[in-house]
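Undergrad: predicted model, plus sequence, below.
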Amino acid sequence: MAKLTENGGYKANMLGFSIHFLMSKWFMVFASLLIMSMAGATYLFSLYSNEIKSSLGYDQTTLNLLSFFKDLGGNVGMISGFINEVTPPWVVLLMGAIMNFFGYFMVWLAVIGRIAKPPVWKMCFYICIGASSQTFANTGVLVTCVKNFPESRGIVLGLLKGFVGLSGAIITQLYHAFYGNDVKSLVLLIGWLPCVVSCFFLRTVRVMKVDKQANELRIFYKLLFISLGLAGFIMVVIVVQNKVSFTRLEYAGSAVVVLILLFAPLILVFKEEFTLWKCKQQVLHDTPQVNVVTETPCSVQPEPEEISDLKPNIWFSNVFKPPPRGEDYTILQAIFSLDFLILFTTTTFGVGGTLTAIDNLGQIGKALGYPSTSITTFVSLLSIWNYLGRVVSGFVSEIFYQNTSSLVR
């Protein structure tokens, strides 16, 4: 009887920890990293643009028009932002997943000839819808994580956006493992893979009660080191693949290592949440006499709670009286602020040249007579450098912000 009771208690504890783990904020961070690691399909346009051009008989002008609508969809995020203000994050992520699959799946059908050749405006519409899914994933994940970690927002943004930059190299490795060198199938992959990942974690990404941990910054730095290891491995593999012709099995082996490194943060998350859960159980089972002690071996954090993300006055509340920097703005407060104008102008004039270069890497490589493997290498290396720039800017900005705040105090 005692043995049955012991087994029942063990199963209850495991069930309790499983629920705690899946609902925890650090597991939400892990889910967010995975979603972001699949959200950079727009950076892969140069890999399959030649297939679109040759399959549909487009000239360079038409291809540039298609590229423009791809960039339009991938960078105009106001629609997803408005929707995120009045719905929970899972709605934004679901809409993005549906748009991603629909847009790229229709492009894939057109490229392989399964449907009649669409008019140019339809192709522009399809790729614009598919690329717009990136803004929905970014909004649903980034805004939610910033709300859950308001005191580490620069680090959170840098890490998550870094994974968006790295996603091009990650997806390229998976594409070679799944489909070899069939470029047309790359369009299919970026249609279904990000959709599946987002749908799997729909209810994981949510706004929780803010509760800063003492070792929060240390955990983010550990996640940074894991991501640096992932980026370093992919860069080495890219260089080797450019020198040596890989077989399908070797591509699969490198993809397996990429997946292992991609899921490595789960070990860190498991360890951290298991420690928090043990502390919580210890406090619950301590006697009142033990609770009198002022110092405990571990600091117990309350269970994260999902909170409402809806704001009753998001439109016209104090439009021209914004709160101090760092606080939440309403939509119109943000639009009419000087900071928004500066950021909008900087982004408008600073991003376009980079996007043009990324979109035309395939055409540049072809014009210079480079083989397709070299073009893939260019895109993957650019993805890694993109990751490094985003991560460094996020972490450095947070360091400057913390130092400035300490000086002001």
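TA: Cool, the structure landed.

Undergrad: only C-alpha atoms for contact and neighbour calcs from this point on.
TA: Fine.

Undergrad: Thr135: neighbouring residues, count only.
TA: Residues lying near Thr135 (other Cα atoms under 10 Å) number 23.

Undergrad: and here's the other structure:
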Amino acid sequence: MLWFALCVATNSSAWLSTSVLVTNMRNFPLSRGTVAGILKGYGGLSAAVYTEIYTTTLHKSSSELLMFLALGVPLICFTMMYFIRPCTPASGEDSAQHGHFLFTQAASVVLGSYLLTTTILNDIFSLSAPISYTFLAAMVLLLMAPLAIPIKMTLNPTNRSKSGMLNQPVGSSESMLQGEENADKTEPLLTPSSSTASLGSFHKNDIYFAGVGSGVTVLNNLAQIGIAQGVHNTTMLLCLFSFCNFLGRLGGGAVSEHFLRSKTIPRTIWMTCTQVIMVITYLLFASALDGTLYAATALLGSAMVFNFLSWSRLSLSFLA
């Protein structure tokens, strides 16, 4: 039954992640890499968030954790499902939108740093219940920080009309259709049939399998690797991997998007660079040199997900 539950949960998670990614890439056609990095970055932080809830609210109870996963997570998904919808994309560069992305990225970095700090403190010190609940409340506030953007836009709406969309109601089918046409003119997308027939698409799948697959294998055995090298408390090791994993997710979208638009450097170049970094990381793991375990873990966490995000951005561009 546990195996069946894991299959259902993993499959549904993939469907939910794909729908969120594709919808937001259509909503922000000029900042697809940044959007993918933010969404995947928060996904990378979810494990640390659940750990905080598990240790503070659920008091490390396995039965309460299963109850939370069975009832709490579906309730959140059904509640948030209403907000995942296509909207009219901007017809050009918008400075306000760029500022909103910067705010969201900064909030996610602060949240990641906060989770790393609180995890270390909980591991080193025995914190009292009031302090733990204070940490949890602060985490929730940081997690909900991006809600300040729609609140600000509601209280202080901009009166600028987008070019070519005058006298059209917001969210109308005509404006959405015209917005999609503008997005297609800005960044043409390949059709699904051409992507399937492309030999390069299959090569990217091979690179993804070799790079991310090997990284996941190391992740699944990271605790055993740490114990084999004399690190008996692997909590710090896993925490470091999670934080660098988040940074790799966030940077994988923003950095590749920036250089793609400013220097026209394709994302496949970044995939190659991350593959080289991962090879060096595996050599560090195999050498078992003193002081290299934490550095190798940090490199693996960032490089593996940078590779994954670049590949997913290339693949989802055929669907967006």
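TA: Noted; the coordinates are in hand. The structure presented is a predicted model; accordingly, all values stated were derived computationally and were not measured.

Undergrad: burial of His20 of structure 1, as a residue count?
TA: 18.

Undergrad: how about it, secondary structure?
TA: helix (DSSP: H, G, I helix; E, B strand; the rest coil).

Undergrad: just give the closest residue to Pro29 of structure 2, not the sequence neighbours.
TA: Of all residues not flanking Pro29 of structure 2 in the chain, Ala183 sits nearest, at 5.8 Å (Cα to Cα, 6 or more residues apart in numbering).

Undergrad: and the longest helix along structure 2, what does it pack onto?
TA: Counting residues, the longest helix found in structure 2 (DSSP state H) is helix 95-124. Contacts defined by 3 or more Cα pairs under 8 Å, 6 or more residues apart in numbering; DSSP states H and E place helix 95-124 of structure 2 against helix 32-56, helix 129-143, helix 235-262.

Undergrad: what's the mean deviation for whichever helix or strand comes after the shortest one versus structure 1?
TA: Using DSSP states H and E, the helix or strand that follows helix 129-143 of structure 2 in sequence is helix 148-155. Per the superposition on structure 1, helix 148-155 of structure 2 and its aligned residues are separated by 2.4 Å on average (mean Cα distance after the TM-score superposition for structure 1).

Undergrad: buried ones in the longest helix of structure 2, by neighbour count?
TA: Buried residues in helix 95-124 of structure 2, counted by 16 or more other Cα atoms under 10 Å: 101, 103-105, 107-109, 111-112, 114-116, 118-119.

Undergrad: can you find the partner of Met25 of structure 2 in structure 1?
TA: In structure 1, the residue paired with Met25 of structure 2 is Val146, using TM-score structural alignment.

Undergrad: the counterpart of Gly213 of structure 2 in structure 1: neighbouring residues, count only.
TA: Here Gly213 of structure 2 is matched to Gly352 in structure 1, going by TM-score structural alignment. For Gly352 of structure 1, the count of nearby residues is 12 (other Cα under 10 Å).

Undergrad: chain neighbours aside, what residue packs nearest to Leu157 of structure 1?
TA: Closest to Leu157 of structure 1 by Cα to Cα, 6+ apart is Gly394, at 6.1 Å.

Undergrad: any idea how far that neighbour is from Trp277 of structure 1?
TA: 30 Å (Cα to Cα, to the nearest Å).

Undergrad: got the buried residues for the helix or strand hosting Leu341 of structure 1?
TA: In the assignment (DSSP H and E), Leu341 of structure 1 maps to helix 338-359. If you call a residue buried by 16+ other Cα under 10 Å, then helix 338-359 of structure 1 has these buried ones: Ile358, Asp359.

Undergrad: tell me which other helices or strands whichever helix or strand comes after it touches.
TA: Later in the chain than helix 338-359 of structure 1, the nearest helix or strand by DSSP H and E is helix 361-367. Packing partners of helix 361-367 of structure 1 (3+ Cα pairs under 8 Å, 6+ apart): helix 45-56, helix 372-408.

Undergrad: what packs against the first one?
TA: The one in question is helix 45-56 of structure 1. Helices and strands touching helix 45-56 of structure 1, by 3+ Cα pairs under 8 Å, 6+ apart, are helix 60-75, helix 89-112, helix 183-200, helix 338-359, helix 361-367, helix 372-408.

Undergrad: onto which residues of structure 2 does the first one map?
TA: Counterpart in structure 2 of helix 60-75 of structure 1, with TM-score structural alignment as the criterion, is absent.

Undergrad: can you name the residues in contact with that helix?
TA: Contacts of helix 60-75 of structure 1 with the rest of the structure, by Cα atoms under 8 Å, 6 or more residues apart in numbering, involve 42, 45, 49, 53, 120, 123-125, 127-135, 355, 359.

Undergrad: tell me the buried residues within those residues.
TA: In terms of neighbour count (16+ other Cα under 10 Å), the buried residues within these are 42, 45, 49, 123-125, 127-135, 359.

Undergrad: nearest to Ile399 of structure 1 among these?
TA: Ile399 of structure 1 lies nearest to Thr135 out of these, by Cα to Cα, at 26.9 Å.

Undergrad: what strand or helix carries that closest one?
TA: helix 120-138.

Undergrad: who does the very next helix or strand once past that helix touch, helix- and strand-wise?
TA: Downstream of helix 120-138 of structure 1, the next assigned helix or strand under DSSP H and E is helix 144-148. Where contact means 3+ Cα pairs under 8 Å, 6+ apart, helix 144-148 of structure 1 is packed against helix 153-179.

Undergrad: could you give the angle of the helix it packs on to helix 183-200?
TA: 130 degrees (axes from the mean of the first three to the mean of the last three Cα atoms, to 10 degrees).

Undergrad: gap between the aligned partner of Ser61 of structure 2 in structure 1 and Asp359 of structure 1?
TA: Aligned counterpart of Ser61 of structure 2 in structure 1: Asp182 (TM-score structural alignment). Distance of Asp182 of structure 1 to Asp359 of structure 1, computed by Cα to Cα: 19 Å.

Undergrad: how near is His176 of structure 1 to Glu85 of structure 1?
TA: 39 Å.
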